[in-house]
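Engineer: Predicted coordinates and the sequence they were generated for:
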Amino acid sequence: MNCIIIDDDELSRTVLEKFIKRTGFLNLMNSFKNAPDSIPYINRRGDIDLIFLDVEMPEMTGIDFMKSLKNLPQVIIISAKQKYALEAFEYDVTDYLLKPISYPRLYKAVDKAYNRYKENNNTKDKKDGFFIKNNSTLVRIKYTDIYWVEALENYVGINTKDSKYTIHFTMKAIENELPSSIFTRVHRSFIVNINKIDIIEENTIVLKVTKGIKTIPIGKSYRDKLMDDINLVAK
């Protein structure tokens, strides 16, 4: 789970960073000492799953911050005061922790967040596709029709056997949208549909498409995961 910290207390941020590093399923993306600086980052990335949020901060309180976001990720409140709890839970926060926090109490909260995260992903896996905007038309793309996705600077290209759709999205965000049961990241710039792979030659994947073949490089750091994801019956 990708997470960030928003807390004006430097000591609190340091403790949280230490605890997050101890928790294998958490990936700390960034840490902010005020809420306004975090908003452009959250909106730009689109892949933040969890926010550790203080309430009493200068410029913008944690409550006002939650009010300001249209798509609020899961939030765990980290506060020195209990009086904000009732209002915080109106925004469906995952948990409310009082400072100073202990690692066992934090782990209990993030485990709850992780279970919610997995439930959301399971729901996503039951869908069979999504819609994208193509000019003035909404086009439905089935997961099973996608062969590969590639990074194109600030866009991604979604490739089917016969067509290509370019949308304004990050690779991480589209990776989160695609079901992990049939898609895997094989390179910093490529995600492939496992069921469309015809041949793997050393560090290259070969896909058969209408106009011939498409070759995709396998990044060194992604190869082991690819070998785990495919149905390899003999080594």
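Structural biologist: Alright, I've got the coordinates.

Engineer: When you work out contacts or count neighbours from here on, use the C-alpha atoms and nothing else.
Structural biologist: Will do.

Engineer: Next, the contact list for the most centrally placed residue in the chain, please.
Structural biologist: In the chain, the residue lying closest to the centroid (CA atoms, centre = their mean) is residue 47, at 3.7 Å. Applying CA atoms under 8 Å, 6 or more residues apart in numbering, we find residue 47 in contact with 2, 172-173, 176.

Engineer: Any chance of JSON lines for the residues you listed, columns secondary structure and distance to residue 208?
Structural biologist: As requested, these are exported to JSON lines (DSSP: H, G, I helix; E, B strand; the rest coil; distance: CA to CA, whole Å):
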{"residue": "2", "secondary structure": "strand", "distance to residue 208": "34"}
{"residue": "172", "secondary structure": "helix", "distance to residue 208": "25"}
{"residue": "173", "secondary structure": "helix", "distance to residue 208": "26"}
{"residue": "176", "secondary structure": "helix", "distance to residue 208": "25"}
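
Engineer: in which helix or strand would I find the residue nearest to the centre of the chain?
Structural biologist: Using DSSP states H and E, residue 47 sits within no helix or strand.

Engineer: could you say what helices and strands the strand or helix carrying residue 42 packs with?
Structural biologist: Under the criterion of DSSP H and E, residue 42 resides in helix 35-45. Under the contact criterion of 3 or more CA pairs under 8 Å, 6 or more residues apart in numbering; DSSP states H and E, helix 35-45 touches helix 62-68.

Engineer: what's in contact with the helix it packs on?
Structural biologist: 35-36, 53-56, 72, 87-88, 91.

Engineer: need the next SSE after that helix, C-terminal direction.
Structural biologist: Towards the C-terminus, the helix or strand next in line after helix 62-68, according to DSSP H and E, is strand 74-79.

Engineer: Second structure for comparison follows:
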Amino acid sequence: MSFTCIIIEDQLQAQKVLERHISNVSHLSLLGVFNNALDVVHFLKSNTQVDIVFLDINLPKLNGIDFLRTFRPKTSVIITSAYSEYAIEGFDLDVIDYLIKPISFNRFFKAISKVIYKESAITDNLESKQFLFVKDGHNIMKVVLRNIVLIKSDSDFTTLILQEKKLLLSYSLKFWQQVLPKNDFFRCHKSYIINLRMIDKIVGNTIYINEKRIPIGRTSKEALIKKINLI
């Protein structure tokens, strides 16, 4: 199991410590380092495959606690701070862990282990699913997961493309991202989730599945390459 992560930290020395710790954990991949939380808001809109956010509290423009309160990122958040007084509020906002600077590698790895445990429990539950039921108008439809080719966002709906048919459903792409097994499905673009086992080839920034062309950004492609190497 591999995880992508970003750092939100305005102090260069603290950035370097986290970068070094991340580089020493083989299943962590650093996607970016940001000096303020506002830049991350724009980044997360186009890069949905961020698993872990290392978040400082005292940041310019928007502090870490306000960032969590306002934007509620759908990722595992680990707070990194020189101050302990925000810990209770941080845990109330469902952060995974609260690391006090200076951060040792042992303490860092303990926090990462919590993420691994949490995601493993979720994945084990999802992986046991072979099908799910969805509402299609007035009908309840059974969808066998292995038959899903891809899912495309279409305004307030999603088009579920199966091997034998298509369904236009009133579910968001975020819903599908939450209910589908992460080992088999990947959100490669803000508008697409693909079944990894259906990929025919990847050429440049394009994924080919059953002669369909699906775009993928550079950052998402790096995460995808790492993921498919595990299959």
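Structural biologist: Perfect, I can see it now. Just so it is clear, the model here is predicted, and its values are computed rather than measured.

Engineer: Can you show me which of the contacts of residue 47 of the first structure carry over to the second structure?
Structural biologist: Counting by both residues aligned by TM-score structural alignment, their matches' CA atoms under 8 Å, the second structure reproduces these contacts from the contacts of residue 47 of the first structure: residue 2.

Engineer: Using TSV, lay out the contacts of residue 47 of the first structure together with neighbour count and distance to residue 192 of the first structure.
Structural biologist: Conversion of the contacts of residue 47 of the first structure to TSV gives the following (neighbours: other CA atoms under 10 Å; distance: CA to CA, whole Å):
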residue	neighbour count	distance to residue 192 of the first structure
2	14	22
172	15	14
173	14	15
176	13	13
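
Engineer: What span of the second structure is the helix or strand just after the helix holding residue 42 of the first structure aligned with?
Structural biologist: Sequence-wise, the next helix or strand downstream of helix 35-45 of the first structure (DSSP H and E) is strand 50-53. Alignment of strand 50-53 of the first structure against the second structure: residues 52-55, by TM-score structural alignment.

Engineer: Determine how far that stretch lies from the middle of the whole chain.
Structural biologist: A distance of 11 Å separates the centroid of the chain from that of stretch 52-55 of the second structure, by CA atoms, centre = their mean, to the nearest Å.

Engineer: hang on, residue 30 of the first structure in a helix?
Structural biologist: No. In this structure, residue 30 of the first structure is strand, not part of a helix, as judged by DSSP: H, G, I helix; E, B strand; the rest coil.

Engineer: Can you tell me what it aligns to in the second structure?
Structural biologist: Residue 30 of the first structure maps onto residue 32 in the second structure, by TM-score structural alignment.

Engineer: Next up, the contacts around its match.
Structural biologist: So, once contact is read as CA under 8 Å, 6+ apart, residue 32 of the second structure ends up touching 5-7.

Engineer: What's the average distance for the helix holding residue 42 of the first structure when superposed on the second structure?
Structural biologist: For helix 35-45 of the first structure, the mean deviation from the second structure after alignment is 1.5 Å (mean CA distance after the TM-score superposition for the first structure).

Engineer: Can you tell me what sits against that helix?
Structural biologist: 6-7, 32, 48, 57, 59-62, 65, 69, 170, 173.

Engineer: try 10 Å this time
Structural biologist: 4-8, 30-32, 48-49, 51, 53-55, 57-62, 64-66, 68-73, 169-173 (CA atoms under 10 Å, 6 or more residues apart in numbering).

Engineer: The second structure: helices as residue ranges?
Structural biologist: 12-23, 37-46, 64-71, 87-92, 105-127, 173-179, 218-228 (DSSP state H).

Engineer: As CSV, those helices with distance to residue 209 of the second structure would be great.
Structural biologist: CSV is the format used below for those (distance: least, CA to CA, whole Å):
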stretch, distance to residue 209 of the second structure
helix 12-23, 33
helix 37-46, 22
helix 64-71, 34
helix 87-92, 42
helix 105-127, 22
helix 173-179, 19
helix 218-228, 15
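
Engineer: do you know which of those lies nearest residue 140 of the second structure?
Structural biologist: Residue 140 of the second structure lies closest, by CA to CA, to one member of the helices of the second structure: helix 173-179, at 16.3 Å.

Engineer: Buried residues in the closest one, which are they?
Structural biologist: Neighbour-count burial for helix 173-179 of the second structure, counted by 16 or more other CA atoms under 10 Å, picks out 173, 176-177.

Engineer: Could you do stretch 186-204 of the first structure as well?
Structural biologist: 186-194, 196-197.

Engineer: gap between the residue lying closest to residue 57 of the second structure once chain neighbours are set aside and residue 160 of the second structure?
Structural biologist: Leaving aside its chain neighbours, residue 57 of the second structure sits nearest to residue 64 (4.2 Å; criterion: CA to CA, 6 or more residues apart in numbering). According to CA to CA, to the nearest Å, residue 64 of the second structure and residue 160 of the second structure sit 37 Å apart.

Engineer: between these two, which one's more packed in?
Structural biologist: More neighbours surround residue 64 than the other of residue 64 of the second structure and residue 160, with 24 against 21 (other CA atoms under 10 Å).
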